[in-house]
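*Asks:* Sequence and computational prediction follow.
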Amino acid sequence: MAEQRHHGNRHGRSEDARRAVLQAADDLLVEKGFAGVTIEGVASAAGVAKQTIYRWWGSKTDILLDTFLEDAARDLAPQEHETLAEDLRAHLRRLADFLTTNDAGAVFKALIGHAQHDAAFGERLRTQYLEEQRQRDRAPLDRAIERGELPADVDVPAAVDLLVGPIYHRVLMTGDPVDDRFIDMLVEHFLLSYELGHSEPRGSS
């Protein structure tokens, strides 16, 4: 059968087929684990030829990284509220949900695990996800500095580590819950460290 020409994105890919491949890889990972994801399985689930996938991606980890990056860019852009406390609680809760209740969390753990055995992929993961995510994580702090809510000399990268580090630690290491109570504690300790005082989360009893 002659290959059908698709009108897709600027790279010449069919957007429908591309999305089908990303979704298929995501679903297979959640269902079967990292070892259960194969190019053959992805191609079959997405309804495309293996040759089509290999024109776009070099390996299954490339597919999983692409779907994870797209999900992160869509779901983790921090929204602006009235105060730093609100901004931080909202952003950290979204990050926690993304990594624990979303299929993206399973993809993230698989990518982190693969990065331990593939240094080149680990570098790609750092530059393509972690560096971009740090820019999103620091946005609430940068806005607070612009508003005068935080001092201009705040070490923003260190502050980001203090806020998101415990979330990643629980997700990747301990498996302890990353619930609203835990997020509220992180934010409260951070605010107190800058002498911003107690700020009760809305809706708490």
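*Replies:* Cool, the structure landed. Note that the structure is a prediction, hence the values are computed from the model and not measured.
*Asks:* hey, let's count contacts and neighbours off CA atoms from now on
*Replies:* Fine.
*Asks:* for the most centrally placed residue in the chain, what are its contacts?
*Replies:* Central residue of the chain (CA atoms, centre = their mean): Ala72, 3.9 Å from the mean position. Each residue near Ala72 by CA atoms under 8 Å, 6 or more residues apart in numbering is listed here: Gln133.
*Asks:* Next one for the comparison:
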Amino acid sequence: MTTDPAAAPSAPARRAPAGAAVLREDVTEAIRDAVLAELAAVGFARMSIEGIARRAGVGKTAVYRRWKSKLHLVLDLIGAFAVDGLPVPATGSLYGDVRALLEVLSHVLRHPVASAVIPDLLVEAARNPEIADAVRGALLEGQLRMAQVIVSAAAARGEIPPDTDPSRALDLAIGPLYWRQVVVRDDIHPTHLDTLAQAVVAGLRTPSASA
């Protein structure tokens, strides 16, 4: 007997997989706020998922569904205020772009989470290659993308050699800033950023020595 397709019962609606529930954004934000409060209260080394969950008013499962460890949670927070998503400087000159980039980096390093957590993360990274890879991805990749655009534009304008390495720009810019703001913890005045931008530009215009 042939079954009439039109008379066949419709298939039941497919249920979403058990693990596909949408994560509530208000809970995610409450957890992030709790992390900031925990960092301020106890620091990264003593911070725990239990303490974060308790402060956020959620269970530990809610935290682990979003981040697999406190390291990844903190890296996500750092990424939220790092250079990812910010417009790449496009002032029309290498000096202007470098000066704008330094302003962004200085702002990131002034953030209380960065100044309190980055040194601890670098210590942990020195002990654990997996942590080192995670830290590198969170702190370096977005900044390197910005540097690549700045260096490429400057090379196209003829301001620097076409084979200039963008990572060299970051070395020249971030090293002095990190030393002053995170290690020495000196205040950074706009005139210092002006001088540093000039030094970075001069360094990029000097061909690097062959290996």
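*Replies:* Alright, I've got the coordinates. Computed from a predicted model, the values in this text were never measured in an experiment.
*Asks:* before we move on, the earlier item: what do we get in the second structure for the residue nearest to the centre of the first structure?
*Replies:* Alignment note (TM-score structural alignment): Ala72 of the first structure maps to Ala82 of the second structure.
*Asks:* same check, this time on Ala110 of the first structure
*Replies:* Match for Ala110 of the first structure (TM-score structural alignment): Asp120.
*Asks:* Now for the second structure: which helix has the highest residue count?
*Replies:* Using DSSP state H to define each element, the second structure has its longest helix at helix 25-46.
*Asks:* Can you spell out which helices and strands pack onto that one?
*Replies:* helix 49-56, helix 112-127 (3 or more CA pairs under 8 Å, 6 or more residues apart in numbering; DSSP states H and E).
*Asks:* which residues touch it?
*Replies:* Helix 25-46 of the second structure has contacts (CA under 8 Å, 6+ apart) with 47, 51-53, 55-56, 58, 63, 66, 74, 77, 113, 116-117, 120.
*Asks:* Can you tell me the element the residue nearest to the centre of the first structure falls in?
*Replies:* Assessed by DSSP states H and E, Ala72 of the first structure sits inside helix 60-75.
*Asks:* Show me which residues of that helix are buried.
*Replies:* Lys60, Thr61, Ile63, Leu64, Leu65, Asp66, Thr67, Phe68, Leu69, Ala72 (16 or more other CA atoms under 10 Å).
*Asks:* The second structure: matching residues for whichever helix or strand comes after that helix?
*Replies:* Where DSSP H and E defines the elements, the next helix or strand beyond helix 60-75 of the first structure is helix 84-100. Counting by TM-score structural alignment, helix 84-100 of the first structure pairs with residues 94-110 of the second structure.
*Asks:* For that stretch, buried residues please.
*Replies:* In stretch 94-110 of the second structure, counting by 16+ other CA under 10 Å, buried: 94-102, 104-106, 108-110.
*Asks:* after superposition, how close is it to the first structure?
*Replies:* Superposed on the first structure, stretch 94-110 of the second structure shows a mean distance of 1.3 Å to its aligned residues (mean CA distance after the TM-score superposition for the first structure).
*Asks:* Specify the local secondary structure of the aligned residue in the second structure for Asp176 of the first structure.
*Replies:* Aligned by TM-score structural alignment, Asp176 of the first structure pairs with Asp186 of the second structure. Under DSSP: H, G, I helix; E, B strand; the rest coil, the three-state class of Asp186 of the second structure is coil.
*Asks:* In contact with the nearest residue to Asp186 of the second structure once chain neighbours are set aside, which residues?
*Replies:* Of all residues not flanking Asp186 of the second structure in the chain, Arg180 sits nearest, at 5.5 Å (CA to CA, 6 or more residues apart in numbering). Applying CA under 8 Å, 6+ apart to Arg180 of the second structure gives the contacts Asp186, Asp187, Ile188.
*Asks:* how close does Arg180 of the second structure sit to Leu121 of the second structure?
*Replies:* 18 Å (CA to CA, to the nearest Å).
*Asks:* Report the mean deviation for the helix holding Ala72 of the first structure after fitting onto the second structure.
*Replies:* Per the superposition on the second structure, helix 60-75 of the first structure and its aligned residues are separated by 2.0 Å on average (mean CA distance after the TM-score superposition for the first structure).
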